[in-house]
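Asker: for reference, the sequence and a predicted model appear below.
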Amino acid sequence: MEIYVLSIIVATVLVAPLALRTFRPLLWADVRYCRDLLRIALTVVARRWRTPPFFALDRFLEQTAANPDKVFVVFENERYSYRDADRRSNRTANALRSQPGYQAGDTVALLMGNEPAFVFTWLALAKLGSPVALLNHNIRTKSLLHCFSCCRAKVLLAASELKEVVEDVLPSLMEQGVTVLLMSHLCKTPGMESFSDKVEEASDCPLPRNLRSHVTFKSPAVYIYTSGTTGLPKAAVVNQNRLLTALAVLSSNGVTASDVIYVNLPLYHTAGFIVGFIGSFETGSTIVLKRKFSASQFWDDCRKNSVTVVQYIGEVMRYLCSTPKRENDQDHKVRLAIGNGVRAEIWREFLNRFGNIEVREFYASTEGNVGFVNYAGKIGAIGRVHFLHRRDEPIRGANGFCVETPRGETGLLVSKITDIAPFVGYAQSEEQNERKRLHNVLKKGDLYFNSGDLMRIDNDNFLYFQDRVGDTFRWKGENVATTEVSDILTVSDCLKEANVYGVKVPGHEGRIGMAAVAVKEGEQFDGSEIYKNVVSHLPSYARPRFIRIQNAMELTGTFKQMKLKLVEQGFDPARVRDLLYVLDDHEKSYVPMTAQIYGCIVSGNLKL
C-alpha cells in the first residue's frame, strides 16, 4: 500500500508540471504577476502608514542616503551622482525661495526639454511642496497660454533656448502677475528674470521638511497634459498617492539597481517622467538622459553607456527597424524594453534584428484608473486580463445597463471608479471630467471611467488595442486633438471651415493629419498663408500633412462633421476627385498633390 501511495505521489509530482504546461501554460506567469502585485500593494500600504507621510521624493532621499556616490544621471558627457542631484536641487530650491513672487507650495510650470536641469528643478520643487505643471515645449501661443492657465501656476521656469517662445506670450503672463524665470545667466527682456546665475550663488543646504508639511496623498504632484476632444490639451492631475504607487513600475518589471535605463522619451510625458525618471527612485538605477530621440544614435548610445533597459513607444521600434542594418546590431547589453504601442510585425522584426530582448508592453493612460501589463510576452498584446480585472463596455441593453462584449469582438474599455482605483481627472475642467465618467453601468448608482479606447480580448484573456474613440488621433507617439487643429486652420483668411482627421500611411504607426476644408466665397486657397499659420501655432506632429478642398462640409443629422468616408478615401489622388494639397517644408507652403508625390510617400522614399 505504501509503495502504491508513494508511486501516486511520484507520478503526480512528475506529471503535474507537464499537465500544467499543456493545459494551463500561463498559470505560473499569472501566479508570479499576482505575487508581484501583492508585493507592490503591501509596500505602498506600508509607506502610506509611515509618519511623517512618505512620498516619491522620500524614496529618492533614501537612495541618496544609501548610495550617495552612485551615478544617477548621465547626460552627454556629464555625470551626476545621487548626491550631486540632491545638492543641485537644494541650490535650485533655495534660489527659488528668495525669488519675489514665489512661496513654497505655489504651483510652478516647467517649460524645458530633456536635460539635467529638468531633473534638479523637479526635485527642488518637490522639496518645496510645489505641484509642477510639465509643459510640452513644442506647443506655442494659444495652447501654451491655455496649458499654463489651467493649472493656475504662479511661476514659469523656462529653458534658455525657449526664450522666444516665452516672449510670444509674455504680455499675457505679465497681465496675470506671473513670475517668469529663464534658465540663463543673463536676461535683458523686461518681465523675465535670469535664474541660472541665482542657482549657482545659492546654498546647497537641505530644505526644512516643514516647507512641504501641507502636502497630503491627495495633493497634486504634477500636471501632465493630454490631448482630448475639446481641441486644447487637458491637465491630468497626478496626485502624490498615484506618484507613490508609480514608483513600482520599473521594479515590478525586474529592473534593479544594477540596471542602466535609457530615457529618450520626453520628460513632460507620462512615459518619460513616471516610468523612466520617477521609476528609477525605487530601483536606485542610473538613467541615461537623451535630449531627443535619435534612431541613428540609439544603439551607439546604448553601447557607450552599457544600457540594459530601454523605453519605447510604437514609433521608436519602427524607426529603429528602419535604420540601415549593421553587423553589430546585436552587440549591446540591452535585456529589457518597456513601453507601449508597438505593432506585432514590428515587434517580431525588432527581436529578429536586435536580439533576445524581453519586451514588456503595457497599457495605461495619464488620467486613467486601469492598466495592463503583457507579463507573458505574447506578441501583439498589450496585457492579460485575469481575476483582478473586470472588463465592461457601455453598450446598453433593454434594462438600461451595459452589455459585456463577447470574446474576440471589439468593445470600449471601462473601469470601475473606487477608492482603490480613483479617477482624479483634469484640472479646471469639470465638463471634461464628467465626459470620462459613466453612470449606471452594471447597476444603478455605480460609476466607471471611460477610457475612450477600443479593445479586444481573445480566448486566452490577452488584450489587444484596436483604436481610439473621439476626435483625436495619434501620430509619432503624440495625441492630436482635431478641434485644436481646425481652429488654427480657420484662422487663415481664405478658409471658412475645416474638418480634421487622421489617415493611415503604409509602413507608419498611427495616423497622420489631414483636413478637408471649405474656402470662403470670393477667396482663393492660399497654401503659403496656411503653412505659416500651422507652423507658427502647432507642433510638427499636429500639422495636417494633407489638405482636401471641398465645396461644403458633410454633416450628420446632429450637425457633426462626417469623417468616416474621408478617412477611408485618404490622400490618394486616384481615389479623391477633390483638389488635394500636401505640406512642403522646402517650399514653405501647401503644394498640389501629384501621383508622383503620392507614390514616393507610399513607397517610403518621401519621409513624413
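Answerer: Now that the structure is in, tell me what you want to look at.
Asker: CA only for contacts and neighbour counts going forward, please
Answerer: OK.
Asker: buried ones in the helix or strand containing V480?
Answerer: Element membership of V480 [criterion: DSSP states H and E] is strand 478-481. Within strand 478-481, the residues that count as buried by 16 or more other Cα atoms under 10 Å are 479-481.
Asker: okay, now the one to match up with it:
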Amino acid sequence: DGGSWWRRSGFGQSLLPDGSGVRPTMLLAALGSAAAGLVALLFLQRLLRPFFWDDVRYYRRLRTAGRAIRSRMKTGVITFVDRFVEQARRSPDKPFIIHEGQVLTYRGADERSNRVAQTLRSRSGLSRGDTAALLMSNEPDVVCVWFGLCKLGCQVAFFNSNTRARALLHCLRSCGARALVVGAVHLLEEVLLSPQEDRMELWVVDTSTSLKGVNALLEKLDSVSVEPLPMHESSSVNILSNFLFIFTSGTTGLPKAARISHLKGVMSMCFLRMCGATENDRVYITLPLYHMSASLLGIGGCIELGATCILKKKFSASQFWKDCEKYNVTVFQYIGELCRYLVSQPEVPKESSHSVRLAVGSGLRPDVWRDFKKRFKKIQICESYGLTEVNIGFLNYTGKIGPIGRASYFNKLSVPFELLKYNPLTYEPIRTDSGRCVKVSKGETGILIAPVSAANPFLGYAGNTSMSEKKLLRDVFQEGDLYFNTGDLMLQDHQDFLYFRDRIGDTFRWKGENVATTEVSEVLGSVDFLQDVNVYGVTIPGYEGRAGMAAIVLRSDQMLDGKKLYSQLEQHLPAYSWPWFLRVQTSLRMTETFRQQKMKLVEEGFCPTVVRDPLYFLDATEKDYVPLTKTMYDRIVSGKIRL
C-alpha cells in the first residue's frame, strides 16, 4: 500500500529531532511550497531580468565557438584559409559560391586558388610576406585570387572599387603593395598614367591583355597544377600577425589601411553561426567584398558553417526577391540602407513566396526596422555592431527593435568594454584631476572604448603611426592600461541594451559607406572659384546616415559654376561622397583653436527657412547645382525627390 511504500523508500523515516515521523501529506506540502517559491522566483526573474536566459544561451554559444577554434588550432587549422581548406576536404562537392548561374564548389574554389598560387609563384616576383592589393568587384575570382595570394604567403589589401586617382595611389603606397590585381583593365588606367616611384607588378584577371607592363592572370591558369604549394605551412603562421589590410575612412582625408590579424579573421567567421545560421543555409551577399562585413563575416561565415553563398555583383532592390526565390535564399546580409530600399519598394508577390528566414547586418534604423518587420513578418532580424580594427562587437539576439546588442554581465566577460564621459565640444574623454577617465551611468551616452590585449589586439594603420596612436587611450582607469577609442557614441540602458548614437570625428556615413569630409574638402578646394570649403553630413527624413553638404566661400569676384563643380566631383570622388547641398557663405565659422566649426552647420541643416545663406541642390539629371527653394526642400523631405 501507499504507507508501506513511503516507509520502504525511507521518506517516511523520522526527520525531526524528537523522533516524530513525517506524513506524506506534509512532504507534499513542503514540495508544493518549494514549487510555489520556484514559480515566484521565475516570475521575479522574468520581471526584473527578462533577458537572463537569452544572455546565458548566447554566452554559451560564444564559449562553444571559442573552444572549437582552440581545438582546431591544436590540429594545425589556424588561419582563415586553413579553415576553408578543411571544409573543402570535408564537403568537396557542396556549392560554395553561386554567381550569375555559375556554381563553384568548395573543391573547385580550393583548386582554382591553388592554380592562382602556382601561377603567381612561377610568373611573379611575389613571395611570402609581400603585400598584394585587390581591386575587384563582386565575383567568385575575388575569393579565388584572395585565397591564392594567401596560400603564396602574401598579405592581401582590399581596395574599394570606387577608389579614384590620388586616393588609389595613396592606398597602394600606404600598405606597401608589391602587386596590384584588378578585375577589369579600365581600373588600371589611372595607375598606368601615374608616375611609379617603386616597381609594382600589375595583373588583370583576364586571359589576355594588350597593355604594356600588365600581366594576364588567367592566361596560363588552366595549365598549372591544382596541388597546393609545398611552402604553404600554416603551422608557421603567428595568429597575431597581419592577415589583411582593409581600408577605412577617417579624419586624415584619405583612406587608412587597417591591419587585420589572423585572430580577427578566424573570430569573424563565427558571426553567422552566432546569428543562428546553419550549414544548410544559402546566404545572399550583395554587399561589396572589399568591406569586412561581406568578406570576413559573410564569406568567412559561410566557410565556418560549410554553407553556400549566393554572391551578387551589386545590390538591386527590384531584383532582390526574385533572386531570393530563384536561388532558394534563406539568409541575407544587410546594411541599414539596403533594408530601407526594400521597404520603399512597391509590394510584389515574390516578397512573400521566398524562403528567407534570417537577415543579419548592422545600421538598421528603428523606424525602418519596424516597417521591415511589419511587412516581412517571417524574417528574423539580427542587428549587430562591429569594428574593422579590433575584436569588439555586439549582437542583438533578442529581437528587440532598436538596440545593436547587449551589455549583460555574461557578455562583458567575453567582450569587455566601457563607455566614457566626453566633452561635447571636443569629443575628448573627460579626465579627473588625477588624470583618470570617468565612466558614464546607465542611460547616459558615452564614447565606446575597448581594452587592447592579446585577445583584442590593435595592429594599427599601415604607414600611419600618428593616426594609430590617436586611436589609443592610455592610463584610462589606472596607470599603464591601454584602450582603443572607437570614436562611436553609445548608450547602455537600464536593461543592459546598447544603442548606437553617433560617430564622432570628420566622417559621416551615407549609402552604407563612410565618407571622409577632409578628402571631399580637398577635392572641392582644388576648384579655382572656391576659397574655403567645410564638408559635413546632414540628416534627411527617411534616409539612413547623413547626406553630404558643404559650406563654401567663393573667391573674390567669382561666381558658382555648378557644372564645373559637378565635373570635378565626377572625376575624383565616388558618387556616395558627393555633397548634395551647398551653402554659400562669406566666411567659414572657426573654433578658438582655428578648427572648422561643424556642429552649428549640422544643426541648421539645409532648410531655406532656417538657413539665411544661399543654398544649392545637386541636380544629377542636369549635372549641375541649382538653387534650393522651399518647394524643392519640401519635395526632398517628403520623398518626392529621391537622393
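Answerer: Perfect, I can see it now. It should be emphasised that the depicted structure is a prediction, and the values quoted were computed from it without experimental measurement.
Asker: still on that earlier bit, from the contact counts, what lies against the strand holding V480 of the first structure?
Answerer: When contacts are defined as 3 or more Cα pairs under 8 Å, 6 or more residues apart in numbering; DSSP states H and E, strand 478-481 of the first structure sits against strand 472-475.
Asker: with the second structure superposed, average distance for the strand it packs on?
Answerer: By mean Cα distance after the TM-score superposition for the first structure, the fitted strand 472-475 of the first structure averages 0.5 Å away from its aligned residues in the second structure.
Asker: quick one: that strand to chain centroid distance?
Answerer: Per Cα atoms, centre = their mean, to the nearest Å, the displacement of strand 472-475 of the first structure from the mean C-alpha position of its chain is 13 Å.
Asker: likewise for stretch 148-158 of the first structure?
Answerer: A distance of 20 Å separates the centroid of the chain from that of stretch 148-158 of the first structure, by Cα atoms, centre = their mean.
Asker: from start to finish, how long is it in a straight line?
Answerer: For stretch 148-158 of the first structure, the separation between the terminal residues is 12 Å (Cα to Cα, to the nearest Å).
Asker: so where in the second structure does that stretch end up aligned?
Answerer: Aligned by TM-score structural alignment, stretch 148-158 of the first structure falls on residues 172-182 of the second structure.
Asker: could you do stretch 577-590 of the first structure as well?
Answerer: Using TM-score structural alignment, stretch 577-590 of the first structure corresponds to residues 612-625 of the second structure.
Asker: and G507 of the first structure, what does it touch?
Answerer: Residues near G507 of the first structure by Cα atoms under 8 Å, 6 or more residues apart in numbering: 602, 604.
Asker: can you give me the buried ones in stretch 458-465 of the first structure?
Answerer: Using 16+ other Cα under 10 Å as the burial criterion, the residues of stretch 458-465 of the first structure that qualify are 462-465.
Asker: and those residues, which of them are in strands?
Answerer: Among these, DSSP state E puts 462-465 in strands.
Asker: could I get those as TSV with distance to F546 of the first structure?
Answerer: Shown next, in TSV, are these (distance: Cα to Cα, whole Å):
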residue	distance to F546 of the first structure
F462	36
L463	33
Y464	30
F465	26
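Asker: closest one to V166 of the first structure out of these, please.
Answerer: The closest of those to V166 of the first structure turns out to be F465 (Cα to Cα; 37.9 Å).
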